[in-house]
Every structure is written in C-alpha cells, then in structure tokens.
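K.L.:
Provided below are the primary sequence and the corresponding predicted coordinates.
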Amino acid sequence: MAKEYPNPPAWSLWLIRQLIRPDLLEEIEGNLYQYYRELLQASASWPGARYGYQVLCFLRWSTVKHVQLENSKSMFHFDPSVAIRNLVKHRVSTTINLLGFVVGLVSVFFLYFYIRTELRVDSFHEQGDRIYRVLRINHGNGEKQFIGVSNGPMGKALLNDFPNAITDLNRVNVSTGVIGVEDKQYPDQRLAMSDANFFTFFSFPLAVGDPESVLEQDGAVVISPQQAQVFFGDEDPIGKEIRVDSRMEFEVSTVFKKMPSN
C-alpha cells in the first residue's frame, strides 16, 4: 500500500488560486503538489521554508493576473480651479502653510550659502592647506582664552625650534590710522604692517609688480584700488608718497587687485 503524504499548506494553495492566471493554475498546482511530496520523501531539512520559496518563485510577472483599472486615468486628474477654490476657502491654513514653506525654503538657502561661504574662506591661497595661525593661550579668571596676538620674536623662535615643520612664516599687525596725502587727511583707514614676504606667503593678487620684491625696500606700501582712487583719483599711484599718522612716510609700490569676496 502506497504511503500517503499530507497536502501542501492551505495558505499556499489559496495564494496561488488568488494570484495565478487561470490558464496556468492547474499546471502550477500540480507542480507544487509534486514538489512538496518530493521534499517529504527525501526527508529534506526545512521542507516548509523550501516549499514557501518555491511558491514565491511561481509568482512572476508572466504568471500572475493583471488587473486593469477602468477609471485609472480619472484617479490622477488634476483640476486647477478646484485646487484654487480650496485654497481660497481655507485661507488661514493656506496662509500658514505658505508662510511655513517660504520660511523653510529661505532658511535652507541661507544655511547653504552660509556654510558654503565658511568652507571657502581664504581658499584662494595656493598653499592654504599649509597655512596656520599661531594663537596665544591666556589664562585669566579661571578661563582659557585663545588670542591671535603674539610678540614679534616668537616668529624667529618658531623657525629655529621647528625647522622641519615650519618652512616659512609671516607676521601681520592690523590697526587703523590716519593717512595723509599732500595736504589732505583720511582718517580711520585700515592699516597692516607685515614682513616683506607677505605676497609670496599669501596669494593676494597684485595689479602690477613682482610679489617677491614689492615690499623689499624699506617704506614700501601696497594700497587697495579703492584707496588709490580716493587718494590719487585717476593718476598713477605707483611711486606716490603717503604719510601715516603724520610721522611715517611710505612710497606706493603697487596696488592690490580686487580681493576675493571671502
């Protein structure tokens, strides 16, 4: 007497009958019955999992039923007049939603441009990835403060103490003062005193002149295009003399080009 085997799980037969095309249903059911019996005869491990995987394999695009929605086009129909009427009808919620959208959009753009600007600060310097600012740590009132001001001899000391790590340095002292040109005075002008290698250390563009030599001579000064226009008008500023705080005289060696925005 032949051994009887249980039928495949009922859930699989229900799933197949719901999804498989009618012209393929009988053949696929027969294949599943036979496959399930072979698993039991071979005493295969995890027969339920293997059988379930086989059921899923039969659910392909070529074997399942395809349902055609009669009104599928009307489901995606958009009527602008209806949308406008709804917006006008619910004015308060419409206003709140629009304001929230505008504020969110403006905030996103603001953050994007702010972060973009911060990440690109001084990026025009050719060796910007190797330039570092020396900060002095000040301990006062139990707090640690970082100050970007140090004494003059520190630069030479750093070069002597760290010759393998530091290849060059530049010292800059920024202040404000009064610039005199002939008999005219221009107060509150931004001034910067620097070592002669300023334009080789940094990559600030010059209108004319060699970056290596524009500050070699004592008393040489470089001014901005705006200052050149204010001090000398349309005249060539190179070679002109200016006074700082009525006590120091300098000679204009060249003019900056327009500075990058950041």
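P.N.:
It's in.

K.L.:
going forward, measure contacts and count neighbours with C-alpha atoms only.
P.N.:
OK.

K.L.:
Check this protein and tell me which residue is nearest its centre.
P.N.:
Closest to where the C-alpha atoms of the chain average out (Cα atoms, centre = their mean) is residue 116, at 5.6 Å.

K.L.:
For residue 102, see how far away that residue is.
P.N.:
21 Å (Cα to Cα, to the nearest Å).

K.L.:
same deal with residue 123?
P.N.:
32 Å.

K.L.:
what does residue 56 give?
P.N.:
For residue 56, the distance to residue 102 equals 48 Å [Cα to Cα].

K.L.:
what do you get for residue 215?
P.N.:
Counting by Cα to Cα, the gap between residue 215 and residue 102 amounts to 52 Å.

K.L.:
higher neighbour count, those two?
P.N.:
residue 215 (21 against 12; other Cα atoms under 10 Å).

K.L.:
and stretch 116-135, which residues are buried?
P.N.:
For stretch 116-135, a neighbour-count test (16 or more other Cα atoms under 10 Å) marks residue 122 as buried.

K.L.:
second one coming, line it up with the first:
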Amino acid sequence: MFKNNLKIAIRNLLKYKFYSFINATGLAIGIATCLLILLFVQDELNYDKYNEKAGRIYRVIADMKLGGNSFNTTNLGAPTAEALVNDFPEVEKAVRIKHLGSWFVQYGDLSFKETNVINADSTLFDIFTIPLLSGNPKTALVKPNTLVLNEKMAEKYFGNENPVGKMLILNNRDDFLVTGVFKNIPSNSHFHADFILSFNIKHGDGNDYWLGNMMYVTYILLQKNFDYKNFEAKLPSVVEK
C-alpha cells in the first residue's frame, strides 16, 4: 500500500513539475521561517541569562521632569549607587557603569580606535558573571588608572604575551595598567565592553553631586528572597533626601 502511494506521489511530482516546485519551495520557506523564528525567540528569552544572579539584578531608572516634559532615563548621578547600598538593606551590591564612547588605545607601535570602552566599579564582578581568565576580580578595578580587557582585545594587542602588568596608553595621554583579562561577554547581553576602566573620580569635578555629570548607569543586586516591588515603592525616598 505504501509502495503504491509512493509511486503515485512520484508520478504526480514528475507530471506536474511546476506546481510541485512551487509547493516544495513554499514548504521549504515555511520550515526555514519557523526555524528562524524559534532561534530568534530562544535568543531573546536567553538575553542576559548568562548572569548567574540574573533574577536579582536590576537597572535603576529615574522618572524625570524637564521643562514640563516627563521622561525616563537610566543616566543618573554618581552618588546613586552608594546611597542605595547605604540606605536600603535589601541592596546587597551596586555598580556604576559609564559608557565612554570612542577611545584611542596604543601599545607599542599598535594604535586603534576602540568603541566599546566603559568605566565600572570593582563591584561589577560581584554582580555580573564576567569571568576573569587572568587577574583578581576583587582588586582588578580598585586602583585608579587600571583596566581589564577581553580576550579578543588581549590577542589583538598582545598576541601570545600575557597582558597583565603591561601598560596601555589611552587617548595619547593616560597610562593604564592592565590588571586582568575577562572572557568575551556573550552577544545576547544588553551591554558589551572590550575595555573596562577603573574610576578615577576627583573631588570638585561634579561627579560627587547628584545632578553633576549624570552619565552613570546604576545596577543593583538585591538580597535573596526580597520582593522587588516592595523595594521599588521605597525608592522615591532617595530623591526626597
């Protein structure tokens, strides 16, 4: 029975080649589209899931009013992170990230314009899962003028050399000590960095004021088993202070 049905199907395919081609093409396109949609959905659902503490990490957003217009922003003043840790026991850790735009990076005769350069507090490694392949995550970003770079940049500038302990010149003026190499951040992450620089904040430059240099994105790590909605309701008290 099956053999006869197969013969009939083949005969019809050969007899109506044009329509068979259209049907086969449509089926192939349909299957390919479904697979692409599934891959897209899977990628979206896995965004930032590489972070082991993903369920406890939150980005702080402020509701602002300016000139009668209301808007949301993730760009906050430098003191936000410290205030949240000090004032709320629910907050275990906080980190500030500042996107620096394009910087020139030089090592010896090599010099390139790099676009994924950020500042971050040393608590970055306590909150996000960014493994260091070399260096100490507890101390890598503690001192001024230190940086860590990803494995792609390490190979680009240093080849087979160990970058840790070497000096890079940034923007043709500042020497930065390489203190670690981190694993490339996955593509399905909402932020990326090739170079992570320590903060070197000087008093009097506006960074220690709430409304001075609002260029810091603040992330917090909540304690285990805390309801984020109850915590969210307390946040306006920070502004009132």
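P.N.:
Cool, got the structure. Keep in mind that what you see is a predicted model, and the values were worked out from it rather than measured.

K.L.:
coming back round to it: how about the residue nearest to the centre of structure 1, what's its match in structure 2?
P.N.:
Matched by TM-score structural alignment, residue 116 of structure 1 corresponds to residue 42 in structure 2.

K.L.:
OK, contacts around that match?
P.N.:
Not one residue lies near residue 42 of structure 2 by Cα atoms under 8 Å, 6 or more residues apart in numbering.

K.L.:
would it count as being in a helix?
P.N.:
Yes: membership of residue 42 of structure 2 in a helix is supported by DSSP: H, G, I helix; E, B strand; the rest coil.

K.L.:
just the strands in structure 2 please.
P.N.:
Secondary structure of structure 2 (DSSP state E): strands located at 57-59, 62-66, 69-73, 75-76, 91-107, 110-120, 132-134, 146-150, 167-170, 174-182, 195-197, 216-222.

K.L.:
which of the ones you listed sits most buried?
P.N.:
With neighbours defined as mean count of other Cα atoms under 10 Å, those peak in mean count at strand 195-197, which reaches a mean of 27.

K.L.:
Nearest residue to residue 122 of structure 1 in space, please, no chain neighbours.
P.N.:
residue 262 (6.1 Å; Cα to Cα, 6 or more residues apart in numbering).

K.L.:
Quick one: map residue 129 of structure 1 onto structure 2.
P.N.:
By TM-score structural alignment, residue 129 of structure 1 lines up with residue 55 in structure 2.

K.L.:
How about residue 248 of structure 1?
P.N.:
By TM-score structural alignment, residue 248 of structure 1 lines up with residue 174.

K.L.:
ok, now how distant is the residue nearest to residue 124 of structure 1 when sequence neighbours are not counted from residue 257 of structure 1?
P.N.:
Leaving aside its sequence neighbours, residue 124 of structure 1 sits nearest to residue 203 (Cα to Cα, 6+ apart; 7.0 Å). The spacing between residue 203 of structure 1 and residue 257 of structure 1, counted by Cα to Cα, is 11 Å.

K.L.:
Please apply the same query to residue 208 of structure 1.
P.N.:
Using Cα to Cα, residue 208 of structure 1 is found at 9 Å from residue 257 of structure 1.

K.L.:
Ok, residue 87 of structure 1 next?
P.N.:
Applying Cα to Cα, the value for residue 87 of structure 1 to residue 257 of structure 1 is 54 Å.

K.L.:
can you check residue 105 of structure 1 too?
P.N.:
Separation of residue 105 of structure 1 from residue 257 of structure 1 (Cα to Cα): 36 Å.

K.L.:
Which one's more surrounded, these two?
P.N.:
Between residue 105 of structure 1 and residue 257, residue 257 has the larger neighbour count (other Cα under 10 Å), namely 15 against 11.

K.L.:
quick one: contacts for the aligned partner of the more buried one in structure 2?
P.N.:
In structure 2, the residue matched to residue 257 of structure 1 (TM-score structural alignment) is residue 183. Residue 183 of structure 2 sits next to 130, 131, 132, 133, 150, 151 when contact means Cα under 8 Å, 6+ apart.

K.L.:
got those as a markdown table, with distance to residue 100 of structure 2 columns?
P.N.:
Shown next, in a markdown table, are the contacts of residue 183 of structure 2 (distance: Cα to Cα, whole Å):
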| residue | distance to residue 100 of structure 2 |
| --- | --- |
| 130 | 19 |
| 131 | 22 |
| 132 | 22 |
| 133 | 24 |
| 150 | 16 |
| 151 | 20 |
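
K.L.:
Go through these and say which is closest to residue 113 of structure 2.
P.N.:
residue 150 (15.6 Å; Cα to Cα).

K.L.:
That closest one matches what in structure 1?
P.N.:
In structure 1, residue 150 of structure 2 lands on residue 224 (TM-score structural alignment).

K.L.:
Quick check: the residue lying closest to its match once chain neighbours are set aside vs residue 123 of structure 1, distance?
P.N.:
Distance criterion Cα to Cα, 6+ apart; nearest residue to residue 224 of structure 1, sequence neighbours excluded, is residue 256 at 5.0 Å. Noted for residue 256 of structure 1: a distance of 18 Å to residue 123 of structure 1, by Cα to Cα.

K.L.:
one step back: my guess is the residue nearest to residue 224 of structure 1 meets residue 205, correct?
P.N.:
Yes: at 6.1 Å, residue 256 of structure 1 and residue 205 qualify as touching, with contact defined as Cα atoms under 8 Å.

K.L.:
contacting residues around residue 195 of structure 2?
P.N.:
By Cα under 8 Å, 6+ apart, residue 195 of structure 2 lies in contact with 116, 117, 118, 147, 148, 149, 150, 153.

K.L.:
hang on, the earlier thing: turn the strands of structure 2 into CSV, columns for distance to residue 6 of structure 2.
P.N.:
Formatted as CSV, the strands of structure 2 follow (distance: least, Cα to Cα, whole Å):
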stretch, distance to residue 6 of structure 2
strand 57-59, 57
strand 62-66, 66
strand 69-73, 63
strand 75-76, 65
strand 91-107, 63
strand 110-120, 58
strand 132-134, 58
strand 146-150, 57
strand 167-170, 69
strand 174-182, 57
strand 195-197, 61
strand 216-222, 62
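
K.L.:
I figured residue 134 of structure 1 was touching residue 148, is that so?
P.N.:
Yes: between residue 134 of structure 1 and residue 148 there is a contact under Cα under 8 Å: 6.6 Å.

K.L.:
Grab the nearest non-local neighbour of residue 167 of structure 2.
P.N.:
Nearest one to residue 167 of structure 2, counting by Cα to Cα, 6+ apart, is residue 177 at 4.7 Å.
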